[in-house]
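*Asks:* here are the coordinates; sequence isn't available:
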């Protein structure tokens, strides 16, 4: 596998408990090897006006071939009408870490 075979997939959630639940569900399903949950402040256009709200960001470390399944999983379980699901390719990373991501994700 090469670095390009991996993604960091990001979404946000409106509360910490929901973000942690989603993170655990994804990792339990082995769609990502790990998830990082942390607070952010988001400014965005929604319902015809600028929104400014606290959210919880979740970054999932996964294989590129699982990106579509992960996006579907997140979207089906998310409370937002239009959840952010953005996958960014890994350009570089340690071989040992990426081997771990590979071994901890599903091979179905």
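*Replies:* Right, received. Where do you want to start? Treat the numbers as computed from the prediction; the structure is a model and nothing was measured.

*Asks:* From here on, just use CA atoms for contacts and neighbour counts.
*Replies:* Will do.

*Asks:* ok, for residue 73, nearest residue in space, not its chain neighbours?
*Replies:* Leaving aside its sequence neighbours, residue 73 sits nearest to residue 26 (C-alpha to C-alpha, 6 or more residues apart in numbering; 7.6 Å).

*Asks:* Near the one you found, how many residues? Count them for me, please.
*Replies:* Other residues lying near residue 26 total 19 when counted by other C-alpha atoms under 10 Å.

*Asks:* dropping in the other structure now:
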């Protein structure tokens, strides 16, 4: 089992911050970073669009990704939210241990 970094685009700071808090509160992510100032260019419904967005980076464990995706889909204001999970292949071992512990129902177990 390994850690995952989940990339989620949000329309604004308020929705990204609320989503970040709900993911951490639910132990679906150990940490979620809100990065404002992103500009996205994408094709949607046959037209090229452009939008100012906020990037949410959620750090979680592999076995929590499916539940995290469902949580985001239910809470996200977009019809089709961008949710992309990337495997973390390395990092500081104590941080990765903390990340795993904080995505458990009982982090001391």
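*Replies:* That came through, no problem. These figures come from a predicted structure and were not determined experimentally.

*Asks:* Report the contact partners of the residue nearest to residue 73 of structure 1.
*Replies:* 32, 70, 73-74 (C-alpha atoms under 8 Å, 6 or more residues apart in numbering).

*Asks:* And for residue 71 of structure 1?
*Replies:* Residues near residue 71 of structure 1 by C-alpha under 8 Å, 6+ apart: residue 85.

*Asks:* Return the residue of structure 2 aligned against it.
*Replies:* In structure 2, residue 71 of structure 1 lines up with residue 69, judged by TM-score structural alignment.

*Asks:* How about residue 60 of structure 1?
*Replies:* Checking TM-score structural alignment: residue 60 of structure 1 goes with residue 58.

*Asks:* Which residue is the nearest non-sequential neighbour of that match?
*Replies:* Spatial nearest neighbour of residue 58 of structure 2, chain neighbours left out: residue 32 (4.2 Å); criterion: C-alpha to C-alpha, 6+ apart.

*Asks:* got the contact list for that neighbour?
*Replies:* Applying C-alpha under 8 Å, 6+ apart, one finds that residue 32 of structure 2 lies in contact with 20-21, 23-24, 56-59.

*Asks:* What about those residues, which one has the most neighbours?
*Replies:* When neighbours are taken as other C-alpha under 10 Å, the top entry among these is residue 59 (27 neighbours).

*Asks:* pretty sure it contacts residue 31?
*Replies:* Yes - using C-alpha atoms under 8 Å, residue 59 of structure 2 is in contact with residue 31, at 5.4 Å.

*Asks:* Mutual contacts of these two, please.
*Replies:* Going by C-alpha under 8 Å, 6+ apart, residues that sit against residue 59 of structure 2 and also against residue 31 are residue 99.

*Asks:* Show me which strand runs longest in structure 1.
*Replies:* Counting residues, the longest strand in structure 1 under DSSP state E turns out to be strand 49-63.
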